[in-house]
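Undergrad: show me the folded form of this:
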Amino acid sequence: MLNNQDGIIRSNEPILAVIQRWLDILVIGLALLLVLFWRDPPYDTHHWINLLIAMFSFYLLSDMSQLYGSWRGEHTFREHRRVAANCGAAFIVMAMVDYLWFENALLSDGDKLYWFATTLIILSGYRIVLRQIMRTLRANGYNSRTVAIVGAGPLGQRLANNIITNPWMGLDLLGFYDNQITGTVPLPGMQEPMPVKGDIQAAIEGARNGYIDKVYITLPMRSEEQIKTLLDQLSDSTASVYLIPDVFIFDLLHARSESINGLPSISIFDSPMDGANRLVKRVEDVLLSLLILSIIAIPMLLIALAVRLTSPGPALFRQKRYGMDGRPIEVWKFRSMRVMENGGTVTQATRNDTRITPLGAFLRRTSLDELPQFINVLRGEMSIVGPRPHAIAHNEEYRKLITGYMLRHKVKPGITGWAQINGWRGETETLDKMQKRIEYDLNYIRRWSLWLDLKIVVLTIFKGFINKNAY
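TA: Just a heads-up that it's a prediction; the model follows:
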């Protein structure tokens, strides 16, 4: 039985945070070099012991305190306070090690103090400059997100006021959506009232149609049943959903905290493939797919030739699928059938299916028909590991029957996946089989890590290629 509570709340870490991780380490080293140049103490190779201890301590403390999460909606002071605390603690650790193990002989107390001050000034200084650059870009419409607020009560009004008065956050507010309030809503301290764009159903339709990137729910917690219904309906979209302020009674999908100018919010349905994680995932996909393609290039040519010689039609078959965020893509496969269904009705392959060619049956049983999908991975349309893509016709059918079905599209589809190596592959002739597959797909998204991906890749070699349910 899968545990749906595996999706702990995480802090969002954008790509910029990856740069800051390494830049912070470089700053600590640069500050020491400046102090040594300025103070001109006798050079000693033991200075590098101090440096390594300080670097390691600062990196570890910053990771534990989530310094590299998203600061898009936070006050500058909060970030600098955390930087100062981590920097101070790291230098205290370094000084204690120096005193206890090296009898304070590596670096004088004065030099340590100058080093700490120089490090703190540079760490805070470049963050001020970086924040100002990002604020200017966001205020001018770059790196922005279209958002909607469900609930025009006092909490929603406060959130709207925060968004409007802080354009540097890069949030483009459409307006309120509320079942009880219509027209416009005055905001404290604002000359122009905020329009109510429609009822809650209008917000749901906007999210489903891709017009809304983020939905902030500010309904009172006494509306628990209404919120649950709203979350069920928003799960049939690819919008990121946030509830302010309390969500722990709900089932979370890779939930993480985010702040809107100090107002706490927690995402309900979000993607782990954002910011730094997206970069890690892409590097993983490119390196592994290049390695695998270099190994399977000649076998792929031989399979393509065999397909052409054993049955009429092209060697490759491109079928439309939903990719990340529900965007349509074309998935490449070796043709294994005499027909190439790609329309509004697609019949799932079954045992002894007469449409499958003899060679196609072998290719499907051994998963060799899916080898061209490594090209999809290089093109950025798929990942090596992720939920297996279903035909669009099947997506449209099952999204109406299974709650949260569309949430599997919060990540790129994969060649192999958590569901497949656990035996949920092939024909899903009953609804409960498809529900089980989706359960494993969502569990993968909640638990995603680089190590889980590598584990799935290794397990696929032993138990994912040949399966009794693959027809």
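Undergrad: going by C-alpha atoms from here, please, whenever you check contacts or count neighbours.
TA: Noted.
Undergrad: pretty sure I122 contacts V27?
TA: Yes. At 6.9 Å, I122 counts as touching V27 under the criterion of C-alpha atoms under 8 Å.
Undergrad: neighbour-wise, which of these two wins?
TA: V27 (20 against 16; other C-alpha atoms under 10 Å).
Undergrad: part of a strand, is the more buried one?
TA: No. Counting by DSSP: H, G, I helix; E, B strand; the rest coil, V27 is not part of a strand but helix.
Undergrad: ok, it to Y440 distance?
TA: From V27 across to Y440, the span is 43 Å (C-alpha to C-alpha, to the nearest Å).
Undergrad: going along the chain, name the helices of the protein.
TA: 15-39, 47-64, 76-102, 109-139, 154-165, 200-208, 224-234, 276-310, 358-365, 373-378, 392-398, 418-421, 431-447, 450-463 (DSSP state H).
Undergrad: this one next, for a side-by-side:
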Amino acid sequence: MFVDATLVLTSGVGCAIGYHLAAGGVVGKADVYAAGSLLAAVNFILLIVVQQGYRLKTITDLTRTFRMTAATWTGLFGALLAVAFAMKVSDEFSRGTTISFYLVGLAVLLIWKAVAARWISRALRTGAFANSRAVMIAESGLPASSSTMLDLAQHGYRLMRIMEIRSSELESPRLFSTIAPRFEELIAYAREHRIEHVFLLMSWSRQHAIDTTLDALKILPIPVHLVPDANAARFLRYPLQSAGNTWTAELRRAPLSWKERTLKRIFDLAGASVALVVFAPVMLVTALLIKLTSQGPIFFRQTRNGFNGHAFKIFKFRTMRVLEDGPTIVQAQKNDPRVTGVGKWLRKTSIDELPQLFNVLRGDMSLVGPRPHAAAHNTEYEQIIGNYAFRHHVKPGITGWAQVNGYRGETKKLELMAKRVEFDLWYIDNWSVWLDVVILLRTSVLSFVQPNAY
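TA: Here you go, the predicted structure:
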């Protein structure tokens, strides 16, 4: 927090002084800019605190931290400018200083966040934050096979002692009387060494053992934590939801809420409209080249499956001498003789995909989402890849998370398609407008530097 505040304050005052010296040779209203920078620093910190941005887990998640920092800084600037305009004090701040403050402030914050994430990640690995003294009561064999000990050591807990109990003892109805001396010894140890936490690592099905342990430890005024066993842990990774007085692990979320679908649709309409205006000259030249260099229509239409499996006709610039659309379709391969001379260039640069902007405007597709496959391939992969059908929980996209991670073009092996599906499902579970923006930006670069579509 202190470093964030210092960087924001220094950026604001530094940009004000630097800009005014460069523009007019005078410092200007340094006190006004200092007050504005302090206001921005305080509000930025408060907004990050509300989003739990200063927790170790968040700081070390660089993607989330970058997204949070950029969104918060941009939103804060917009809000402060609106307030300044409404209060008629915007004339006190020059546009040059304001713009430079936004850009410089964002840049230094992102650089600092990257440095902090690397430093704290290294510190966590070495146990630098393991200051809370703790003991563990565990079922024999579990500590050695569990990542819990390492995770606790990396996130603030120093395991001073581990008391292991054999499985046969845990199953005994006379557990307390059997190991009472060991409990007494552990309690004495906890008092002597000022232990602050007790962790239980045993199967959650051993309810009698858990209750007995809690009863034995009730004399200690410290918290007792039950660590999830292997079976429970894999379910508790999912978000916990409240259903009345009951808590549930949401094993499969609805793909997108109606608010998220509305937001994504607005983004698609705006993006597709702008893209059509920007790429109109390219599309016109492409249409002329196709018409002049080969016989056949300019556009190629093929049946694909979209949201909820709904069939639609996808638009592409024609790049082949054939127009396949039926139960048997052969994927394009390297040096495929069916591809025209112009088509080879169009496919490598992905210009052949531009007509799909019309599919986006029609609502069949989205700018970003799982790539739709030909209906024949779709039916085939649904039979052999278990999670394949989940790709239809959102609209298909012109580009997607799988494509910007290298899974683009021909899929010769089943493993490649399975990997593509894995990336598609990750996208569905982690969708955000910011993720769509990142994918579009990466697509615009990768289409030229890493062409692997044939």
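Undergrad: TM-score for these two?
TA: TM-score for the superposed chains, counting by TM-score structural alignment, normalised by the length of the second structure: 0.47, backed by 237 aligned residues with a C-alpha RMSD of 3.1 Å.
Undergrad: winner for burial among the helices of the first structure?
TA: Most buried of the helices of the first structure, by mean neighbour count (mean count of other C-alpha atoms under 10 Å): helix 418-421, with a mean of 24.
Undergrad: same for that one, what does it pack against?
TA: helix 431-447, helix 450-463 (3 or more C-alpha pairs under 8 Å, 6 or more residues apart in numbering; DSSP states H and E).
Undergrad: turn those into a markdown table, including distance to L60 of the first structure.
TA: Output for these, formatted as a markdown table (distance: least, C-alpha to C-alpha, whole Å):
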| stretch | distance to L60 of the first structure |
| --- | --- |
| helix 431-447 | 22 |
| helix 450-463 | 19 |
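Undergrad: out of the ones you listed, which gets nearest to L52 of the first structure?
TA: helix 450-463 (26.3 Å; C-alpha to C-alpha).
Undergrad: helix 431-447 and the closest one, what's the angle between them?
TA: Angle, helix 450-463 of the first structure to helix 431-447, by axes from the mean of the first three to the mean of the last three C-alpha atoms, to 10 degrees: 140 degrees.
Undergrad: helix 450-463 of the first structure packs against which elements?
TA: strand 383-385, strand 414-416, helix 418-421.
Undergrad: can you lay out those as CSV showing distance to L100 of the first structure?
TA: Listed next are those as CSV, based on distance: least, C-alpha to C-alpha, whole Å:
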stretch, distance to L100 of the first structure
strand 383-385, 48
strand 414-416, 52
helix 418-421, 49
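Undergrad: these: which one's closest to L137 of the first structure?
TA: strand 383-385 (30.9 Å).
Undergrad: identify the residues contacting the closest one?
TA: 281-282, 285, 288-289, 374, 376-377, 412-418, 453, 456-457 (C-alpha atoms under 8 Å, 6 or more residues apart in numbering).
Undergrad: before we move on, what about stretch 67-78 of the second structure?
TA: Taking C-alpha under 8 Å, 6+ apart as the rule, stretch 67-78 of the second structure contacts A40, N43, F44, L47, I48, G53, Y102, L106, L109, L110, W434.
Undergrad: same list (those) but as JSON lines, adding distance to A117 of the second structure and secondary structure.
TA: Converted to JSON lines, the contacts of stretch 67-78 of the second structure look like this (distance: C-alpha to C-alpha, whole Å; DSSP: H, G, I helix; E, B strand; the rest coil):
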{"residue": "A40", "distance to A117 of the second structure": "23", "secondary structure": "helix"}
{"residue": "N43", "distance to A117 of the second structure": "22", "secondary structure": "helix"}
{"residue": "F44", "distance to A117 of the second structure": "19", "secondary structure": "helix"}
{"residue": "L47", "distance to A117 of the second structure": "19", "secondary structure": "helix"}
{"residue": "I48", "distance to A117 of the second structure": "15", "secondary structure": "helix"}
{"residue": "G53", "distance to A117 of the second structure": "12", "secondary structure": "coil"}
{"residue": "Y102", "distance to A117 of the second structure": "22", "secondary structure": "helix"}
{"residue": "L106", "distance to A117 of the second structure": "16", "secondary structure": "helix"}
{"residue": "L109", "distance to A117 of the second structure": "12", "secondary structure": "helix"}
{"residue": "L110", "distance to A117 of the second structure": "10", "secondary structure": "helix"}
{"residue": "W434", "distance to A117 of the second structure": "20", "secondary structure": "helix"}
